[in-house]
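Visitor: Just a sequence and a predicted model for now, questions to come.
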Amino acid sequence: MTYCVGMYLDEGLVMLADTRTNAGIDNISCFTKLQYFHVPGERMIAVMSAGSLSLSQSVINMIQDGLPDPETGQVETILTVPTMFRAAALIGEAIRRVHRTHDEAMREKNVSFDVSIMLGGQLAGRTMRLFQIYDAGNFVEATRDTPFLQIGDHKYGKPILDRAVTMQTPIQEAVKLALISMDSTLRSNLGVGLPLDLLTYRNDSIDGIETCRITEQDPYFTMLRERWSAALQAAHRDIPPPDWKSNTNPGQPPLNR
């Protein structure tokens, strides 16, 4: 299992992925799920993947090798596509090609076709964009109303993002929220694990990329996990108990059991 989150902000992009792959209880490995393609002054395109590692690696290799444009017939790669929309379409076509190649054999082995890709970035002179591409090759785009996307096991990390992330969120605050979201997932799902890969990108900069790998020994992430846990415990202790439980409200009928 995997958890990846991408945030689409006025200031830029935040993309965070775990690195755990799980092919059984005794076969747990670490693989990078976040990578980026950068041509200085021209483009910065980052991708994160979830689902079957073999399928996602096939897709990523295919978009680097190239596929023919359906209109012109010219081979396009992730480094030559003219727009971010075409980059999303290229990944969608790569997923469909991988599906045509492997789906029948996978079904014979009772293995589901499971892959999803998150794509974010910008080409010089064009708009920064963030997409989520599904296993059918179709995709959706982050908007001002929905400024973050998730792939993999997203349910544990979603509540904090729903409450706190907007387009106006500064990148540094967004990084903090992404890490809290990841910590919630790490605590509830053993299929998601450290180390983490983080990328931030400044809007309209093309070369304004920062990346880091966060391990168990990272002092900031350790501090964040401890303080967030303590804050949650303090918050629920500070909320008054329900009055029906203490019978302090004589006008309230007893709770039926």
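Guide: Looks like it came in fine.
Visitor: contacts, neighbours, all on C-alpha from now
Guide: Will do.
Visitor: Now do the strands in the stretch 151-257 of the chain.
Guide: For the stretch 151-257 of the chain, the strands defined by DSSP state E, counting those that start in this stretch cover 196-202, 209-214.
Visitor: now the last one, how far from the chain's geometric center?
Guide: Between the mean C-alpha location of strand 209-214 and the chain-wide mean there is a distance of 15 Å, by C-alpha atoms, centre = their mean, to the nearest Å.
Visitor: ok and that strand relative to strand 196-202, angle-wise?
Guide: 160 degrees (axes from the mean of the first three to the mean of the last three C-alpha atoms, to 10 degrees).
Visitor: helices or strands up against strand 209-214?
Guide: Applying 3 or more C-alpha pairs under 8 Å, 6 or more residues apart in numbering; DSSP states H and E, one finds that strand 209-214 contacts strand 196-202.
Visitor: And the strand it packs on, what's buried?
Guide: Leu196, Asp197, Leu198, Leu199, Thr200, Tyr201, Arg202 (16 or more other C-alpha atoms under 10 Å).
Visitor: likewise stretch 48-67?
Guide: Buried residues in stretch 48-67, defined by neighbour count with 16+ other C-alpha under 10 Å: 48-53, 55-56, 59-60, 62-63, 66-67.
Visitor: okay, now the one to match up with it:
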Amino acid sequence: MTYCLSLHCGEGLVFLSDSRTTAGIDNVTLHPKMRVYEKEGDRVLCILSSGNLSITQSVSAFIDRDMERAVGEAGGSCLMNQHNLYDTARYVGERIREVRKLDAEALRQGGLDFNINLIVGGQIGSQPPEIYQVYAEGNAIHASRQSPFLQIGELKYGKPILDRGFTYDTPLHEAVKFGLLSLDSTAKSNLSVGTPFELFCYRAGDLRASHRMVFENDHPYLMDLRDRWQNGLIQLVHAIPPLDCLHR
């Protein structure tokens, strides 16, 4: 299992992912689930992935194949020459369908589902930044001001903090903290999610991928963040008056 999320606020976008892949309690490996694509001054894109590792890697391979063809003599459609983010998400959905045609039946015969979910986001030119979730069927939805974040994978543990505190009007530096707390809270409650955490913070209008970090479990900022969060929760609970029937 994995957990990836993207937050959309007025100042930009935040992308976060863990790096743990689990195939049973005795087979835990690390695989990056974030890919960032950049053509400085023109567009910046980020893809987060969850699901069957072989499927996500196949989709990535097809995306890379098309980009190689597009810069060669063959030309053609690729991730980095779509007109807008919606078309980009649709393009990624088409690559999922391409893999589905090749592998879905064989996976079914082996008792496995065709399991993949992606988050695709970024900014193209002067168009506003956007984030989309692309499903295993290839269709997509986008985040909005009213629902300004997307999650894939093991999402239930990290959702409450976002529901309670994050909005489209949250400043970008605060959005990073909300995202890290959501990811770290998930890792605290589910052993299949864990460090290293990858962060890509994108400020609207930059059109370059300049703010990327990897957080190991002992990263000073991550350790301070989780300690302050845990201790703050305990202090807040202590500060809440008890129920009248229990007060003596």
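Guide: Sure, I can see it. From a predicted model like this one, the values you see are computed outputs, not experimental measurements.
Visitor: follow-up on the earlier one: and the buried residues of strand 196-202 of the first structure, which is closest to Phe85 of the first structure?
Guide: Tyr201 (18.3 Å; C-alpha to C-alpha).
Visitor: name the helices or strands packed onto the top helix by length along the second structure?
Guide: Counting by DSSP state H, the longest helix found in the second structure is helix 85-109. In terms of contacts (3+ C-alpha pairs under 8 Å, 6+ apart), helix 85-109 of the second structure is packed against helix 53-71, strand 116-124, strand 130-134, strand 140-142.
Visitor: Mind doing that once more with 10 Å?
Guide: With contacts taken as 3 or more C-alpha pairs under 10 Å, 6 or more residues apart in numbering; DSSP states H and E, helix 85-109 of the second structure sits against strand 43-51, helix 53-71, strand 116-124, strand 130-134, strand 140-142.
Visitor: and for the longest one, what are the contacting residues?
Guide: Outside of helix 53-71 of the second structure, the residues within contact range by C-alpha atoms under 10 Å, 6 or more residues apart in numbering are 1, 21-22, 31, 33, 35, 47-50, 72, 74-81, 91-100, 103-104, 114-118, 136.
Visitor: which of these are buried?
Guide: Buried by 16+ other C-alpha under 10 Å: 1, 21-22, 33, 47-50, 78-80, 91-97, 99-100, 104, 114-118, 136, out of those.
Visitor: give me the number of residues near Leu107 of the second structure?
Guide: Using other C-alpha atoms under 10 Å, Leu107 of the second structure has 14 neighbouring residues.
Visitor: want to try JSON lines for the strands of the stretch 151-257 of the first structure, with distance to Gln122 of the first structure as columns?
Guide: Shown next, in JSON lines, are these (distance: least, C-alpha to C-alpha, whole Å):
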{"stretch": "strand 196-202", "distance to Gln122 of the first structure": "9"}
{"stretch": "strand 209-214", "distance to Gln122 of the first structure": "11"}
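Visitor: Tell me which of the ones you listed approaches Glu42 of the first structure most closely.
Guide: strand 209-214 (13.0 Å).
Visitor: So the nearest residue to His211 of the second structure once chain neighbours are set aside versus Arg248 of the second structure, what's the distance?
Guide: Counting by C-alpha to C-alpha, 6 or more residues apart in numbering, Cys201 is the residue found nearest to His211 of the second structure once chain neighbours are left out, at 5.4 Å. Per C-alpha to C-alpha, to the nearest Å, Cys201 of the second structure is found 50 Å from Arg248 of the second structure.
Visitor: Same question for Met67 of the second structure.
Guide: For Met67 of the second structure relative to Arg248 of the second structure (C-alpha to C-alpha), the value is 70 Å.
Visitor: Can you give me the distance of the closest residue to Leu181 of the second structure other than its chain neighbours to Tyr157 of the second structure?
Guide: Closest residue to Leu181 of the second structure apart from its sequence neighbours, by C-alpha to C-alpha, 6+ apart: Arg226 at 7.1 Å. Here the criterion is C-alpha to C-alpha. By it, Arg226 of the second structure lies 15 Å from Tyr157 of the second structure.
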